[in-house]
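**Q** Sequence plus predicted model, see below.
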Amino acid sequence: MMSLGRVLVIDDEAIVRISCQRVLTPEGYDVVVTSRGDEAIGLLEKERFDIVLTDLKMPDMDGLEVLKTIKERWPDIQVIIITGYGTISTAVQAIKLGAFEYVEKPFTPEDILNVVTKARQAKGS
């Protein structure tokens, strides 16, 4: 089966990383997970990704910082923000910074699959 794209999931909660992997891998996505924003940037420097799902609140580098860095250096990557601290102002800020979409925890497998599918279609891959 051909990969539908490479997805990088950044979240300090293992359950979120595992959930995303469990939902996306059987659908044909090549999924890589990491718990840290700085580690994610390191991975992005070495490998190609189509879509990034990043948590907003992380200990080392927050999701908005990760988003800004990705959009500056790899503008064609679609970035989806995941957060359990969903505030409208943060969502608006993330979208202004170039986020494709915003998903609030707790999310369903369908939520993740739908947003990743939309991001892939918008990217035109």
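**A** It's in. Residues are numbered from 1 along each chain as shown.
**Q** Every contact and neighbour count from this point should use C-alpha atoms.
**A** Will do.
**Q** which residues in the protein form strands?
**A** Remark: strands assigned in the chain by DSSP state E are 5-10, 29-34, 51-55, 78-83, 101-104.
**Q** next up, a second structure to put side by side with the first:
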Amino acid sequence: MSNPLEILLLDDEAIVGKRLKPAIEKINCNVEVFQDPLLAVERIKEKEFDIVVTDIYMDDMDGMQVLDIVLEKSSRTKVIMITGYAMI
């Protein structure tokens, strides 16, 4: 059996992490959930994740800034951008 994927999930809405974490864990993934982008970035700098799922619109830092930080650290990490806004 292969190692589980390491996933960081970042969304300033607590309900997103509460709903997505159990669903992702069911497919053999380890998930760390953050609501604060600054804390998430600290963790990204400490650990290499296979996938980072980030909200686009957040206070303090937006998803594009998170994307830049992830890509600076590792070109191997995949980034999935999500939003609750119907129109971008």
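**A** Done, it's in. In this text, all values refer to a predicted model and were calculated from it rather than measured experimentally.
**Q** Tell me which of the strands of the first structure is the most buried.
**A** Among the strands of the first structure, ranked by average contacts under mean count of other CA atoms under 10 Å, first place goes to strand 51-55 (a mean of 28).
**Q** For that one, give me the average deviation versus the second structure.
**A** Superposing on the second structure and averaging over aligned pairs (mean CA distance after the TM-score superposition for the first structure), strand 51-55 of the first structure comes out at 0.3 Å.
**Q** circling back: save the strands of the first structure as JSON lines, and put in distance to S19 of the first structure too.
**A** As requested, the strands of the first structure are arranged in JSON lines below (distance: least, CA to CA, whole Å):
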{"stretch": "strand 5-10", "distance to S19 of the first structure": "10"}
{"stretch": "strand 29-34", "distance to S19 of the first structure": "11"}
{"stretch": "strand 51-55", "distance to S19 of the first structure": "12"}
{"stretch": "strand 78-83", "distance to S19 of the first structure": "13"}
{"stretch": "strand 101-104", "distance to S19 of the first structure": "14"}
